[in-house]
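Engineer: pasting a predicted model and its sequence here:
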Amino acid sequence: MQIIAIKPTNNPSILKFEFDEFIVRTDNFEFKNIDETQASPLAKQLFFLPFVKTVYLSGNFIAIEKFSIVEWEDVQNEVAEQIGDFINKGGEILIVEEPKNKKIPVTVYAETTPNPAVLKFVCNTLITKTPVEFKNIEETAASPLAKELFMFPFVKEIFIDENYVSITKFAVTEWEEITFELRTFIKGFIENGGTIIDETAILETANHLKQQESYFENLDVTSQQIINIIEEYIKPAVQSDGGNIVFDSYDPTEKRVKVILQGACSGCPSSTFTLKNGIENMLKDMLKDPNIKVEAING
């Protein structure tokens, strides 16, 4: 009889269902829809539940990401029971495990950013759904790639988002001396199946929590408008430069908007000019309020 333990994660949308033995030994698997579940009859079965968004198989657990139409406390016991019944009746979790050493063709190229201390390494594949910044090696529990990159003595900070890795270097070396080495390492790490970001292990930092839907819903109307403007008009340009911008707060008395700058934008010499002549002017115009002020907090 298989016993399933229900364990929360740092992401409120994702719940772990742990087994008392390993179910996957050679790789991690992620299934985003039922068409991708040829290798996992159990994952296929789970997608018949209308609230299942993504299924992860790794080690001794199954992690499920849900849509917001339900709360976990209402359905988690039913899901655990369904998983247990499926396995106890002889259902297969995985039909075939892909070999760990199977290489995935990847292209990685380097792009300059407005910040001379930061270089952006762009991949031709999605590497994370959640932007994450690492200031030092102690913060890399969710990213084996970031941990390995900090082994290079010239790596100061790392920011990972969608299809790129932004690296901030110390001033002791020049980019022309290290770009090829970093590009080759990142390419090899991804091609050999290394874990870039473990989405279930991302720490619930204040920055991360402020990007959740529940946080947005509890804000005042002006703050929500500011976030929508940032997301639609400002963030794409910032991301193209290898950085990220996150709403922090809005003070209606002082008309002050605080934003957090990450990646190439953090500490960039041109960031002050961009804030005052770009972001601040845009918010003044779109909110019809000439008294709006924008203040940056480096992430």
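Structural biologist: Nice, I can see it.
Engineer: alpha carbons only for contacts and neighbour counts from here, please
Structural biologist: Fine.
Engineer: the stretch 51-200 of the chain: strands as residue ranges?
Structural biologist: 52-58, 61-66, 108-112, 118-123, 132-134, 155-161, 164-169 (DSSP state E, counting those that start in this stretch).
Engineer: now those strands as TSV including distance to residue 199?
Structural biologist: Output for the strands of the stretch 51-200 of the chain, formatted as TSV (distance: least, Cα to Cα, whole Å):
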stretch	distance to residue 199
strand 52-58	10
strand 61-66	10
strand 108-112	22
strand 118-123	18
strand 132-134	10
strand 155-161	12
strand 164-169	16
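Engineer: adding distance to residue 203 and mean neighbour count, write those out as JSON lines.
Structural biologist: JSON lines is the format used below for the strands of the stretch 51-200 of the chain (distance: least, Cα to Cα, whole Å; neighbours: other Cα atoms under 10 Å):
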{"stretch": "strand 52-58", "distance to residue 203": "18", "mean neighbour count": "20"}
{"stretch": "strand 61-66", "distance to residue 203": "16", "mean neighbour count": "22"}
{"stretch": "strand 108-112", "distance to residue 203": "27", "mean neighbour count": "17"}
{"stretch": "strand 118-123", "distance to residue 203": "24", "mean neighbour count": "24"}
{"stretch": "strand 132-134", "distance to residue 203": "10", "mean neighbour count": "23"}
{"stretch": "strand 155-161", "distance to residue 203": "14", "mean neighbour count": "23"}
{"stretch": "strand 164-169", "distance to residue 203": "19", "mean neighbour count": "25"}
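Engineer: try it against this one:
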Amino acid sequence: MFIQTESTPNPATLKFLPGQTVLDTGTADFPAAEAAGQSPLAQRLFAVPGVTGVFFGTDFVTVTKAEGVEWDHIKPALLGAIMEHFQSGDPVMAGEGGTASSGHAEHTGEDGEIVTQIKDLLDTRVRPAVAQDGGDITFHGFDRGVVYLHMQGACAGCPSSTLTLKMGIENLLRHYIPEVTEVRPVAV
């Protein structure tokens, strides 16, 4: 098994491409070791000292490291953990609720049509682009013209995330959906 690595715009996050499917659909975000209970792969990665976050896409794994930890020191252990996992035959996600979701929050209310348009634009235009960088951006809410988005994987904590939100996503949504006036990040 050959695992490729790619840098991301976030210097604290590295993208690993194992050359096979990680998740069939959706994404899975583990912002802390305590959240990794349902994923044998995430547990293996958090066992490497210095790992502070793990994120899965359809064909990639991104790992976020602690400040002061060097990639040269932990990358071999991470490659070994990923290789060991895929060779073990263990599932990436286990147990009840072991499947990943679309990641979007449900929205009920009078803005349902606008929210459907927002989610569609995120799914078709935004999420494929940020997946290339090892992250994901999901819908969290819409209130009085303001769209609230949750940034995951390499996008969380990325130095260029504010620019991506304001100049990229906000402009895109405002262009196609006049009711959108602003985009803001949320921490979940």
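Structural biologist: Right, received. Where do you want to start? In this text, all values refer to a predicted model and were calculated from it rather than measured experimentally.
Engineer: next, the TM-score between them, please.
Structural biologist: For this chain pair, the superposition-based TM-score is 0.89 by TM-score structural alignment, normalised by the length of the second structure; 186 aligned residues with a Cα RMSD of 2.3 Å.
Engineer: ok, back up a step: which of the strands of the stretch 51-200 of the first structure sits closest to residue 15 of the first structure?
Structural biologist: Closest of the strands of the stretch 51-200 of the first structure to residue 15 of the first structure is strand 61-66, at 5.5 Å (criterion: Cα to Cα).
Engineer: with adjacent residues omitted, what lies nearest to residue 28 of the second structure?
Structural biologist: In this structure, residue 28 of the second structure finds its nearest non-sequential neighbour in residue 56, 5.1 Å apart by Cα to Cα, 6 or more residues apart in numbering.
Engineer: residue 136 of the first structure touches residue 153, doesn't it?
Structural biologist: No: counting by Cα atoms under 8 Å, residue 136 of the first structure stays clear of residue 153, with 11.6 Å between them.
Engineer: show me the residue sitting in the middle of the first structure in space.
Structural biologist: residue 130 (1.7 Å; Cα atoms, centre = their mean).
Engineer: who are the contact partners of the aligned partner of that one in the second structure?
Structural biologist: When the second structure is aligned by TM-score structural alignment, residue 130 of the first structure is paired with residue 26. Counting by Cα atoms under 8 Å, 6 or more residues apart in numbering, residue 26 of the second structure makes contact with 57-58, 100-103.
Engineer: what residues are up against residue 64 of the first structure?
Structural biologist: Neighbouring residues of residue 64 of the first structure by Cα under 8 Å, 6+ apart: 14-16, 52-56.
Engineer: could you work out the most separated pair of those residues?
Structural biologist: 16 and 53 (13.8 Å).
Engineer: tell me how many other residues crowd the aligned partner of residue 116 of the second structure in the first structure.
Structural biologist: Aligned by TM-score structural alignment, residue 116 of the second structure pairs with residue 224 of the first structure. Residues contacting residue 224 of the first structure under the criterion other Cα atoms under 10 Å number 16.
Engineer: what about residue 224 of the first structure, distance to residue 246 of the first structure?
Structural biologist: 12 Å (Cα to Cα, to the nearest Å).
Engineer: the closest residue to residue 146 of the first structure other than its chain neighbours: neighbour count?
Structural biologist: Counting by Cα to Cα, 6+ apart, residue 140 is the residue found nearest to residue 146 of the first structure once chain neighbours are left out, at 6.1 Å. Using other Cα under 10 Å, residue 140 of the first structure has 22 other residues around it.
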